[in-house]
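[1] Task: produce atomic coordinates for the following.
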Amino acid sequence: MKPIIAVTMGDPAGIGPEITLGSLNKKEIYDICTPVVIGNARVLESLFEVKEVDLKINLIEKTSEAKGEYGTIDLIDFPDLPEYEFGQVNAANGSAAFEYIKYAAELCQSNEAQAMATAPINKESLKAAKVPYIGHTEMLAGVAKIDDPLTMFEVRNMRIFFLTRHLSLKDAIGQMTKERVHDYLVRCDAALQKLGVENRTFAVAGLNPHSGENGLFGTEEMDEIKPGIELAQKSGIDAVGPVPADSVFFQALNGRYDAVLSLYHDQGHIAAKMTDFHRTISITNGLPFLRTSVDHGTAFDIAGQGIASSVSMEESIKLAAKYAPHFVGQE
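    Modelled structure (predicted):
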């Protein structure tokens, strides 16, 4: 039986609606799952002509009513959206985007959907709406009442976890403790196991040039990172490092490691997006449900023009469908 994937439309003023349409205009999506969009019918319909799609909307109230047929968008409609303009920060849009995400999470928690795939949201619109979260990961952690979920990127056959996320580099370095490295490696291993990955091998990226060269270029590797890896090894985790960051991602891409633990935001983002920007997909692990996402923003500068590529959204939905059978039913 095909999994039901809750697809959130994202910020109505961004490219989320049009990449959602672009994705659901592909038959291969319906071959592997039943996508159910959480969003606004008026916004989506306004883009039919711009996107040149021959689709129709089937309004439903629950996922069991979905037809799951190519050519039809099964939509749970949130109609209460004031007038807006594409490409503009708007509190109402930020509030609406948050509501779509909350509802999709509820569908997953009640097993009315087996995973969720999310289109981009805008941090300024969220702030204008006084939404108390900076992004998807924090939002979903709050909704699910989970502390510090794990972010993982997947692109081609490379997986990247992140020890720290939205912090300045100075603050991120302060969180690179041996205890945190140990804890993350243990949880990353559990996350991959939950996704059905066997014989899991990890590499931890180095922080300093050449991983510090035994203290010549910094001592963080000696003082905290390597001791954290050693603690993880004692816990039964197959982990090595720190491996210099200028080579570890290339090695992972070529099959040497099943995953890399990136120490800070841009370290892993650059590696993934240089490999394939449009096919870099984010997975939030550590939640009681599976969530995948595009890893780009709302692109207000091109929103509503019909020119945004839907490849990332397509890949996000496909990845949700791929991992959902491994995830559903597990504690």
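[2] Could you use CA atoms for every contact and neighbour count after this?
    Noted.
[3] right, and C108 touches K102 too?
    No: using CA atoms under 8 Å, C108 is not in contact with K102, being 10.0 Å away.
[4] for the stretch 101-250 of the chain, what spans make up the strands?
    Per DSSP state E, counting those that start in this stretch, the stretch 101-250 of the chain carries strands over the ranges 115-118, 150-155, 158-162, 202-205, 239-243.
[5] who touches the fourth one?
    When contacts are defined by CA atoms under 8 Å, 6 or more residues apart in numbering, strand 202-205 is touched by residues 185, 229, 238-245, 248, 257-263.
[6] Let's verify the residue nearest to Q251 when sequence neighbours are not counted: helix, strand, or coil?
    The shortest distance from Q251 to any non-neighbouring residue, by CA to CA, 6 or more residues apart in numbering, is to Y257 (7.0 Å). Under DSSP: H, G, I helix; E, B strand; the rest coil, Y257 falls in the coil class.
[7] For Y257, grab the count of nearby residues.
    Counted by other CA atoms under 10 Å, the residues lying close to Y257 total 22.
[8] how far away is it from V248?
    Note on Y257: its distance to V248, by CA to CA, to the nearest Å, is 9 Å.
[9] repeat for P149
    Following CA to CA, the distance that separates P149 from V248 is 24 Å.
[10] higher neighbour count, the two?
    For P149 and V248, the more surrounded residue by other CA under 10 Å is V248, and the numbers stand at 24 against 15.
[11] before we move on, back to that, out of C108 and K102, which sits in the more crowded spot?
    C108 (21 against 18).
[12] Next up, the contacts around the more buried one.
    6, 114-116, 289-290 are the contacts of C108 under CA under 8 Å, 6+ apart.
[13] Pick the one among those residues closest to T63.
    Of all these, T63 sits closest to A6, with 8.7 Å by CA to CA.
[14] you'd agree that closest one is up against M116?
    Yes: using CA under 8 Å, A6 is in contact with M116, at 4.5 Å.
[15] any shared contact partners between those two?
    Common neighbours of A6 and M116 (CA under 8 Å, 6+ apart) are 104, 108.
[16] Have a look at these two and say which one is more surrounded.
    Remark: of A6 and M116, A6 carries more neighbours, 31 against 28, as counted by other CA under 10 Å.
[17] Against V155, how distant is the more buried one?
    Taking CA to CA, one finds A6 at 22 Å from V155.
[18] Next: I134.
    Distance from I134 to V155, by CA to CA: 24 Å.
[19] The two - which one has more neighbours?
    Shown here are I134 and V155; by other CA under 10 Å, V155 has more neighbours (20 against 15).
[20] Show the contacting residues for that one.
    272, 275-276, 279-281.
[21] what about 6 Å?
    279-280 (CA atoms under 6 Å, 6 or more residues apart in numbering).
[22] Then the one 5 residues further on?
    For I160, the set of contacting residues under the criterion of CA under 6 Å, 6+ apart consists of 152-153, 259-261.
[23] so where do the helices sit in the chain?
    Ranges of helices in the chain, per DSSP state H, are 16-23, 27-32, 41-45, 48-51, 91-109, 123-128, 136-144, 169-174, 178-194, 220, 226-234, 245-253, 265-276, 311-327.
[24] The structure of the following sequence is requested for comparison with the preceding one:
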Amino acid sequence: MAQLPILAITAGDPAGAGPEITARAFANDSVYEMCRPVVIGDPCMMQQALVCTGLNDQIRIHVIEDVKDAVYEKSIMNVYDMHLISDPSEIELGKISKEAGEAAFQYVVKAIQLAMADEVDGTITNAISKEAINLAGHHYSGHTEIYADYTGTKRYCMMLAHNDFRVVHVSTHVSLREACDRCKKERILDVIEMADEVCRDLGIKEPKVAVAGLNPHCGEHGMFGREEIEEIEPAIAEAKEKGIQAIGPCPPDTVFSQAIGGWYDIVVCMYHDQGHIPTKVQGFVYDRERQQWNAVAGINITLGLPIIRVSVDHGTAFDHAGKGDANELSLLNSIEYGAKMALSRLEKRG
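    Sure thing, here's the model as predicted:
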């Protein structure tokens, strides 16, 4: 186990299902086989989550103030005590609040600090509420922007993945109108390069990078828009000159089916929903008869950072908080991806 990467796992919004999802993940022995995990949160909330999920007899919390004090054994959950919540009654489950937002934000900041100081080899994030962290006075539109700010990163993008289906985004948390304005050659080229790089980090020697168009039918030679002609095609051409197998522009209504079929290793998407919708159609499976989710799978990775950040690809699940039935599959997927990336980076360092 000493050779496994140390991963900091944030508890997410304490009013959401993040603590319970974390508890359920720790009940899976594979977590300890993939990494040495440390939860960043408050022990009282994690203890409440263990009771709520019925796992308090199987998993014991080990409170730490320093990563060096962690004990990596199955059935032990190391919790890095943030001293933000002393009693679970301070947080109303399922409700947005600035108190919960402040805690969730500080969990993320601490994980970043530990990774930047090389005390952990990667970070895994549970969901936060954008509204709650903004109520707490931290004006960010999501994890990606927090990580970029606190690591001083200017060139970054979001990647979503479900098994070997992968997408990256030219723009994310902006209006659709603004997203169209952000489809510029320089930015598209940056994202193509980051897409190629992450595939190589994952062991793909010659990645095939599909680049989706912005407009219907990729603009139909300018009839439905000229972004493909003026911005996307020039970016693809320059990427090819750099030795990247960039393919496109590809019509968005077919490129994802082709990626699922193995034609491409990753798809560069022009805006948030263009990439999110096909990924969640793949990973989120709802049982009509039982009226519950059978699977909530998929992960979110921020590319371009000096540290590893992998996240669940779902929200805070406020409606599941306190019920103990939230699905942990996305978190397990995130830990697996994060551990794989961390091992790759550790091997490159020698």
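[25] Please produce a markdown table containing the contacts of C108 of the first structure, extended by distance to S168 of the first structure.
    Listed next are these as a markdown table, based on distance: CA to CA, whole Å:
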| residue | distance to S168 of the first structure |
| --- | --- |
| A6 | 33 |
| Q114 | 35 |
| A115 | 31 |
| M116 | 29 |
| F289 | 29 |
| L290 | 28 |
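[26] Just flag the most distant two among those.
    A6 and F289 (11.4 Å).
[27] related to what we said a few turns ago, could you say which of the helices of the first structure is packed most deeply?
    Greatest average neighbour count among the helices of the first structure goes to helix 16-23 (a mean of 26), per mean count of other CA atoms under 10 Å.
[28] distance of the residue positioned nearest the centre of the first structure from L140 of the first structure?
    Centroid check for the first structure by CA atoms, centre = their mean gives S282 as the closest residue, at 2.9 Å. Distance, S282 of the first structure to L140 of the first structure, using CA to CA: 14 Å.
[29] again, but for E69 of the first structure
    29 Å.
[30] got it, and M176 of the first structure?
    In terms of CA to CA, M176 of the first structure sits 24 Å off from L140 of the first structure.
[31] Repeat that for V186 of the first structure.
    According to CA to CA, V186 of the first structure stands 21 Å off from L140 of the first structure.
[32] now do K318 of the first structure
    Taking CA to CA, one finds K318 of the first structure at 20 Å from L140 of the first structure.
[33] cool, G297 of the first structure as well?
    Taken as CA to CA, the span from G297 of the first structure to L140 of the first structure is 18 Å.
[34] again with V50 of the first structure
    32 Å.
[35] Also A97 of the first structure?
    Taking CA to CA, one finds A97 of the first structure at 13 Å from L140 of the first structure.
[36] Could you do L126 of the first structure as well?
    14 Å.
[37] same thing with N157 of the first structure?
    To L140 of the first structure, N157 of the first structure is 26 Å away according to CA to CA.
[38] I figured the residue nearest to Q251 of the first structure hits N199, correct?
    No: between Y257 of the first structure and N199 there is no contact under CA atoms under 6 Å: 10.1 Å.
[39] Look up the closest residue to the one in the second structure that sits across from Q88 of the first structure in the alignment, ignoring the ones flanking it.
    Matched by TM-score structural alignment, Q88 of the first structure corresponds to K95 in the second structure. In space, not counting the residues next to it along the chain, K95 of the second structure is nearest to A15; the distance is 6.2 Å by CA to CA, 6+ apart.
[40] In the first structure, what sits opposite the one you found in the alignment?
    By TM-score structural alignment, A15 of the second structure lines up with A13.
[41] How about Y32 of the second structure?
    In the first structure, Y32 of the second structure lands on Y30 (TM-score structural alignment).
[42] Contact partners for that match?
    If you count contacts by CA under 6 Å, 6+ apart, then Y30 of the first structure has Y70 around it.
[43] hmm, 8 Å instead?
    Y30 of the first structure touches 24, 68-70, counting by CA under 8 Å, 6+ apart.
[44] same question, I4 of the first structure
    Counted by CA under 8 Å, 6+ apart, I4 of the first structure has contacts 33-36, 63, 112-115.
[45] can you do 6 Å?
    Contacts of I4 of the first structure (CA under 6 Å, 6+ apart): 33-35, 113-114.
[46] Also S330 of the second structure?
    296-298, 312.
[47] rewinding a little: just the buried ones among the contacts of strand 202-205 of the first structure, please.
    Buried subset of the contacts of strand 202-205 of the first structure (neighbour count, 16 or more other CA atoms under 10 Å): 185, 229, 238-245, 248, 257-263.
[48] The first structure: which residue goes with T123 of the second structure?
    Matched to the first structure by TM-score structural alignment, T123 of the second structure sits across from M116.
[49] Would you mind measuring from its match to Q193 of the first structure?
    19 Å.
[50] and the residue of the first structure most remote from its centre, how far is that from G196 of the first structure?
    Here the first structure reaches farthest from its C-alpha mean at L216, the gap being 36.7 Å by CA atoms, centre = their mean. L216 of the first structure sits 40 Å away from G196 of the first structure, going by CA to CA.
[51] Tell me the counterpart of E186 of the second structure in the first structure.
    Matched to the first structure by TM-score structural alignment, E186 of the second structure sits across from E179.
[52] repeat for S334 of the second structure
    Match for S334 of the second structure (TM-score structural alignment): S316.
[53] Provide a list of residues in contact with its match.
    S316 of the first structure touches 281, 292-294, counting by CA under 6 Å, 6+ apart.
[54] out of those residues, who's nearest F161 of the first structure?
    Nearest to F161 of the first structure among the contacts of S316 of the first structure, with distances taken as CA to CA, is I281, at 11.9 Å.
[55] ok, the closest one - contacts?
    Contacts of I281 of the first structure (CA under 6 Å, 6+ apart): 153-154, 293-295, 316.
[56] Which one (most neighbours) among the residues you listed?
    S316 leads the contacts of I281 of the first structure on contacts (other CA under 10 Å) with 29 neighbours.
[57] separation between that one and S282 of the first structure?
    Taken as CA to CA, the span from S316 of the first structure to S282 of the first structure is 8 Å.
[58] intersection of neighbour lists for these two?
    Contacts common to S316 of the first structure and S282, judged by CA under 6 Å, 6+ apart, are 292-293.
[59] Now for the closest residue to Q175 of the first structure other than its chain neighbours, how many residues are close by?
    Distance criterion CA to CA, 6+ apart; nearest residue to Q175 of the first structure, sequence neighbours excluded, is T164 at 7.5 Å. Neighbour count for T164 of the first structure, taken as other CA under 10 Å: 23.
[60] Alright, calling it a day.
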